[in-house]
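Trainee: Coordinates for the following, if possible.
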Amino acid sequence: MEFFCGLDVGMDETAMCVVDDKGKVMVETAVVTDPEAIKLALKPYLGRLRRVGHEAGSLSPWLHPELLQGDRCGGP
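Mentor: Have a look, this model is predicted:
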């Protein structure tokens, strides 16, 4: 089973939704807008997480590279 995540990024809080490859919602939650907090919330899915999408906004130039560093969200 593969997982996919959508992030609705806000200044203070990021809403997250993880679905499986059949579209079943696995988790809907909100965390502090911080790469480590997002990573922690996604930890149960990281091994099979195939895509993470986030909106393009003012925080994207900061958040996107942070999520790609190290093992965050399955990045290089």
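
Trainee: only C-alpha atoms for contact and neighbour calcs from this point on.
Mentor: Will do.

Trainee: Could I get the full set of strands for the chain?
Mentor: Listed in chain order, the strands found in the chain under DSSP state E are 3-9, 13-20, 25-32, 49-54.

Trainee: Another sequence for comparison is provided below:
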Amino acid sequence: MDFYAGLDVSLEATNICVVDGDGKVVRETKLATDPDAIELFLAEWGIQLKRVGLEAFSYSAWLFTALSDKGLPVICIETRHAKAALNAMLNKTDRNDARGIAQMMRTGWFRAV
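Mentor: Alright, predicted model coming up:
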């Protein structure tokens, strides 16, 4: 089965959500915005991720490069497109944004930048 991750990144913390191919949330957490901590969380479970998505913003290049160098299939998604999709959710929180980004990775409904 394929697995997809969504990262809602801020300066200090990153919310992470992992969903399976059917869209069921299988794992989520909130960690420090640190590539090593994020990689450890995603790798310690022993699953192979098909896509890991994060929204484009000022830290995106740094975090994208760091996670990509660690072998993760990272995709940086276009901000306006992501905002339109995430604003459709009723309860807008960082945790739900991570869930929404994970679902965007699963469905392929995103624009990479």
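
Trainee: Could I get the TM-score for this pair?
Mentor: With the length set by TM-score structural alignment, normalised by the length of structure 1, the two chains reach a TM-score of 0.87; 73 aligned residues with a CA RMSD of 1.5 Å.

Trainee: Mean neighbour count, the strands of structure 1: which tops it?
Mentor: Mean neighbour count (mean count of other CA atoms under 10 Å) peaks for strand 3-9 among these, with a mean of 19.

Trainee: Dump the strands of structure 1 to TSV, plus distance to W62 of structure 1.
Mentor: As requested, the strands of structure 1 are arranged in TSV below (distance: least, CA to CA, whole Å):
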stretch	distance to W62 of structure 1
strand 3-9	11
strand 13-20	14
strand 25-32	15
strand 49-54	12
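
Trainee: looking at these, which is closest to K39 of structure 1?
Mentor: The closest of those to K39 of structure 1 is strand 25-32. By CA to CA, the value is 10.0 Å.

Trainee: which residues touch the closest one?
Mentor: D12, E13, T14, A15, M16, C17, V18, V19, D20, A37, I38, A41 (CA atoms under 8 Å, 6 or more residues apart in numbering).
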